[in-house]
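Trainee: just need the structure, nothing else, for what follows:
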Amino acid sequence: MGEWSKVYIQNLPTYMQLIEKYFQFAHIEKENTSVELLLDKLTFKLPKGLTKKEIKETGLFPVVSQSKDMIVGYSNAEESAISKDLPLIVYGDHSKIIKFVDFPFVIGADGVKLLKSKKNILPKYFYYSLIGLETDTKNYGRHFSLLKKKYLTIPLSLNKQRKVVKFVEDLKEKEILNKKPYFSLLVEKTIKCLQSNSINGLKLNNELTHQQALLKKLRQQILQEAIEGKLTANWRAANPDVEPASALLERIAAEKAELVKAKKIKKQKPLSPINDEEKPFELPDGWVWCRLREITNIVRGGSPRPAGDLRFYQGNIPFLKVADLTATNATYLNSHTYTIKEAGLHKTRKVPANTLMLTNSGATLGIPKICRFETTFNDGIAAFIYMNNDLFKPYFYYVLSSKTQWFLEEASRGQGQPNLNTDIIGETFIFLPPLPEQKAIVTKVEKLLTLCDQLETQITQNQTHAEALMQAVLHEAFS
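Mentor: So this is what the prediction gives:
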């Protein structure tokens, strides 16, 4: 569907509302009456609609339902075919879809109302006028009872009605730009202006959407090049004598052994070696491959039950849920929404300030955050505890951010709600640079992402400006 047709279909209700408003104040012979009083009785008994199984891919008669598609299939049920009183308007009592049908057809499913206009109103004019009506509800319920009570201003001149229909249909086919006025130069000019401005707005929005998509890819590319060491190649050349990450990994292993000995953490199962197939690129000098569980201990939170029980909740101890971590794109978490009481501590887990965390369930899993305050958290969040001081947490925030999509795909392999358990997180392989380079990477990434933020702000401002212009045009048209 081209831009012109897309905008026309989207804006047609607005165009008909403008025409309706014009006739309300125009000095012509007219009638202001309810939709119900404009309806004529059908000369036939309404047949029962077909079931989905009864609708075929081929047949003698097209099947028309309340769906968006004009024709949903075919049927050979001649006894159910409607060929009298044509043309008719098909109105979806549930969907509010309105169709003009001038050919024999069969009704598909229930919930379809057939509307026949009285002789003082052209069927096509009635059809377009109904499109401009609003039924004041978005719920999936019965709408025809509301539609019947709506009022329309109908010019008594059938010729005037024909001119409106001609204008609306010529506009659809783009055959209107250089033609003489049909019924009102001012209204037609306003509608043509709306059509043109809407197309320009659509083009602009499409371009802005494209720019936002490119910006998202750029952010991912920055993170990917960061964790591959490409952003700090010059830094390494200028700092050749930095302690290699292998020495850091050895210290971390020794520290973890001491934690096990002190019974602060449990002895962990041996990790599977990282084979060459898992290594997507060659590491820079001084870096090492490792799995997350080699450098930290990963724990999952918990929730006091039952949820919301005032014996446990609404105290003064912060309690994080997934929504707290996913509310913004910021690196750090500085606030919380929920709290628990001391009585609820035995059902959850408390971690110190500046703990690195990761959402691990639902559609928004794989989102990291560094929490600035001491907190407890539910089982939709994993925390990385006992991280060595030579592990720069903002670097690992970006490492985890680069793996968000991978985490989601990995967790979605099973059935049901995506769930990222601590084993999957622990087995995740990462690239460990020396501490000074971790900090250099973060400095570089933050500088580049700040530029991305500035670009995004500009794109958003342009989009807001385009929408404001469109609203201004609409306001002017209806004022």
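Trainee: switch to C-alpha atoms for all contacts and neighbour counts from now on
Mentor: Noted.
Trainee: any idea how far residue 218 lies from residue 224?
Mentor: Residue 218 sits 10 Å away from residue 224, going by Cα to Cα, to the nearest Å.
Trainee: same deal with residue 379?
Mentor: For residue 379 relative to residue 224 (Cα to Cα), the value is 29 Å.
Trainee: one more: residue 413?
Mentor: When distance is defined by Cα to Cα, residue 413 is 24 Å away from residue 224.
Trainee: tell me the helix or strand right after the helix or strand harbouring residue 197.
Mentor: Assigned by DSSP states H and E, residue 197 falls within helix 185-227. For helix 185-227, the succeeding helix or strand toward the C-terminus, using DSSP H and E, is helix 233-238.
Trainee: what are the buried residues along that following helix?
Mentor: For helix 233-238, the buried set under the neighbour-count rule, 16 or more other Cα atoms under 10 Å, comprises residue 236.
Trainee: which other helices and strands contact it?
Mentor: Judged by 3 or more Cα pairs under 8 Å, 6 or more residues apart in numbering; DSSP states H and E, the packing partners of helix 233-238 are helix 435-478.
Trainee: what angle sits between the helix it packs on and helix 185-227?
Mentor: 180 degrees (axes from the mean of the first three to the mean of the last three Cα atoms, to 10 degrees).
Trainee: distance from helix 435-478 to the middle of the chain?
Mentor: A distance of 18 Å separates the centroid of the chain from that of helix 435-478, by Cα atoms, centre = their mean, to the nearest Å.
Trainee: that helix packs against which elements?
Mentor: helix 185-227, helix 233-238, helix 393-402.
Trainee: give me whichever of these is most buried.
Mentor: Highest mean neighbour count of those: helix 393-402, a mean of 22 (counted as mean count of other Cα atoms under 10 Å).
Trainee: would you do the same for the sequence below? I want to compare the two.
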Amino acid sequence: MAFDKLDRFIEKKSVKAYSLPNFDSMQVLGVSNQVGIAITDHKKSKDLSKYQLIEEGDFAYNPYRINVGSIGLVPKGVKGLVSPAYVVFKTKNSLLPELLFDFLKSADGLFQIAKYARGTVRKSLRFNDLCQIEMQIPPIDIQRSILRKKESVQVEINEFKTELTHQQTLLKKLRQQILQEAIEGKLTAEWRQQNPDVEPASELLARIQAEKNQLVKDKKIKKQKPLPPINEEEKPFSLPEGWEWCRIWDVAELITSGSRDWAKYYADEGAIFVTMGNLSKDSYRLRMNKVRYVKAPLNSEGSRTKLQEGDLLISITGDVGNLGVIPKGFGEAYINQHTCMLRYMPECRRQYYLEVMRSPFAKWQYNAPQRGIKNSFRLGDVGEMLLPLPPAKEQYVIAEKVKYLTSLCDQLEAQITDNQTHAEQLMQAVLREAFSHSSGQQNQEAVNA
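Mentor: Here you go, the predicted model:
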């Protein structure tokens, strides 16, 4: 099948709003590369008179963003206005708009859009440039056949995607269940039966307290205020024999946050300034795609909030409970007032304590005492959080169990992601095959003639 330029199959539209009755009451629409045509509150002007009408079957695109797939086809029953900066057009009767839309969103279509776009710093595709794009366009009856096949396959793909989404939901629940069963001792029940004589957690707590007392005596840390006793009503589940309930302050060396005055220390280079945006949900990996730097002050504020390897960071305003752990070799870094820094005692700087703080039980505690419109979780709340404490040796076993089970979850998630990619590629393959088949069908008809 030969390639045809789009100029024979499309025509530009430009119906201004001022020519329409009651245009001020019409909905304003926008275009994105994710959802296509959508209602938007974003208006470039309060005066809508120069906006353009779009209705069912029309195309609209931003000339400067069509290269990333930002084009929309107006669905049935939709009518509204778009910015005058948009290009609006429609297909003629010889080309089904659905097929053109699929083509322009495909890899081949995006390649041609990039080919015909103009500009140096910021490229744009004007309507005349769009008309130069070439596409294989079969007769209208074959187009309808292609569309029916595409819609049939789309139903199957949508069902497949729904199942994949369901699998992702179940996998997320499984990850949370693994963490919850870990901190309740359920993952290591068999291990405890095989190792009945391990040192109980009560002795670990006593040893940590003695170490903290020495640090206070050496004036390396301040003496903490007495913690409220843990009553039976606070305990949400029973612990295995040898475990103990304690509060975070019982096993912490330092709990603090930054001050509000760090803005004056911002710089283009220097020490890393970790903010809430660098923390993760359901994980303790730092997201460092965006990094801010500071020239730290040479005072107590600088030394107090300077981060160390193994420090656990917790967001305490807004989206409370996002986490991050300072890795080895991270370099000089600091935090602001929206982030809590939790530094465990040396004997407690282990993986188990990190897993506790991202478990469903920890999330429940993050959410329980939040205050104010923006939500807040005070440093005192962090220190008073409950922690189920296993014997020291069992902590290592729990961490290994969680690591192994999490790796299995990672493998399942990778398979789901691959299947999602394959689902997206399937539709493109169906369209390519359909056009190729239609080309072959036309050629055979010409031979028979």
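Trainee: the nearest residue to residue 338 of the first structure once chain neighbours are set aside: what secondary structure?
Mentor: Of all residues not flanking residue 338 of the first structure in the chain, residue 319 sits nearest, at 5.2 Å (Cα to Cα, 6 or more residues apart in numbering). Secondary structure assignment for residue 319 of the first structure (DSSP: H, G, I helix; E, B strand; the rest coil): strand.
Trainee: quick one, what contacts residue 319 of the first structure?
Mentor: 336-340, 375-378 (Cα atoms under 8 Å, 6 or more residues apart in numbering).
Trainee: please pick the buried ones from those.
Mentor: Here, 16+ other Cα under 10 Å leaves 336, 338-340, 375-378 buried among the contacts of residue 319 of the first structure.
Trainee: in strands only, show me the residues you listed.
Mentor: Secondary structure from DSSP state E places 338-340, 375-377 of these in strands.
Trainee: pipe the residues you listed into TSV and attach distance to residue 478 of the first structure per row.
Mentor: As requested, these are exported to TSV (distance: Cα to Cα, whole Å):
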residue	distance to residue 478 of the first structure
338	46
339	49
340	53
375	53
376	54
377	52
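Trainee: closest one to residue 232 of the first structure out of these, please.
Mentor: Lowest distance from residue 232 of the first structure to those (Cα to Cα) belongs to residue 375, with 34.5 Å.
Trainee: how far away is that closest one from residue 316 of the first structure?
Mentor: 10 Å.
Trainee: strands of the stretch 201-350 of the second structure, start to end?
Mentor: 244-247, 252-257, 266-267, 271-274, 292-294, 312-315, 323-325, 333-335, 339-344 (DSSP state E, counting those that start in this stretch).
Trainee: helices or strands next to the fifth one in the packing?
Mentor: For strand 292-294 of the second structure, the helices and strands in contact under the criterion 3+ Cα pairs under 8 Å, 6+ apart are strand 266-267, strand 271-274.
Trainee: what about the first one, distance to the chain center?
Mentor: Here strand 266-267 of the second structure is found 27 Å from its chain centre; the criterion is Cα atoms, centre = their mean.
Trainee: over to residue 145 of the first structure. Which of the three states is it?
Mentor: Classified using three-state DSSP, residue 145 of the first structure is helix.
Trainee: and it, what's its match in the second structure?
Mentor: Residue pairing (TM-score structural alignment): residue 145 of the first structure is matched to residue 84 of the second structure.
Trainee: burial measure for that match, as a count.
Mentor: By other Cα atoms under 10 Å, 18 other residues sit near residue 84 of the second structure.
Trainee: now it. Nearest residue, chain neighbours left out?
Mentor: residue 51 (4.9 Å).
Trainee: so which residues of the stretch 1-150 of the second structure form helices?
Mentor: For the stretch 1-150 of the second structure, the helices defined by DSSP state H, counting those that start in this stretch cover 97-105, 107-116, 127-130, 140-183.
Trainee: what about the last one, how far off from the first structure?
Mentor: Helix 140-183 of the second structure, aligned to the first structure and superposed, deviates on average by 1.0 Å (mean Cα distance after the TM-score superposition for the first structure).
Trainee: now for that helix, which elements pack on it?
Mentor: In terms of contacts (3+ Cα pairs under 8 Å, 6+ apart), helix 140-183 of the second structure is packed against helix 97-105, helix 351-356, helix 360-367, helix 392-448.
Trainee: return the most buried member of those.
Mentor: Among those, judged by mean count of other Cα under 10 Å, the one packed with the most neighbours on average is helix 351-356 (a mean of 20).
Trainee: roughly how far apart are the alignment partner in the first structure of residue 321 of the second structure and residue 263 of the first structure?
Mentor: Mapped onto the first structure by TM-score structural alignment, residue 321 of the second structure lines up with residue 365. Relative to residue 263 of the first structure, residue 365 of the first structure is positioned 30 Å away (Cα to Cα).
Trainee: swap in residue 286 of the first structure?
Mentor: Counting by Cα to Cα - residue 286 of the first structure and residue 263 of the first structure are separated by 32 Å.
Trainee: kindly report the same for residue 327 of the first structure.
Mentor: The value you get for residue 327 of the first structure to residue 263 of the first structure, if Cα to Cα is used, is 36 Å.
Trainee: so which bit of the second structure is stretch 443-462 of the first structure matched to?
Mentor: Under TM-score structural alignment, stretch 443-462 of the first structure corresponds to residues 400-419 of the second structure.
Trainee: how big's the offset between the matching stretch and the first structure?
Mentor: By mean Cα distance after the TM-score superposition for the first structure, the fitted stretch 400-419 of the second structure averages 0.6 Å away from its aligned residues in the first structure.
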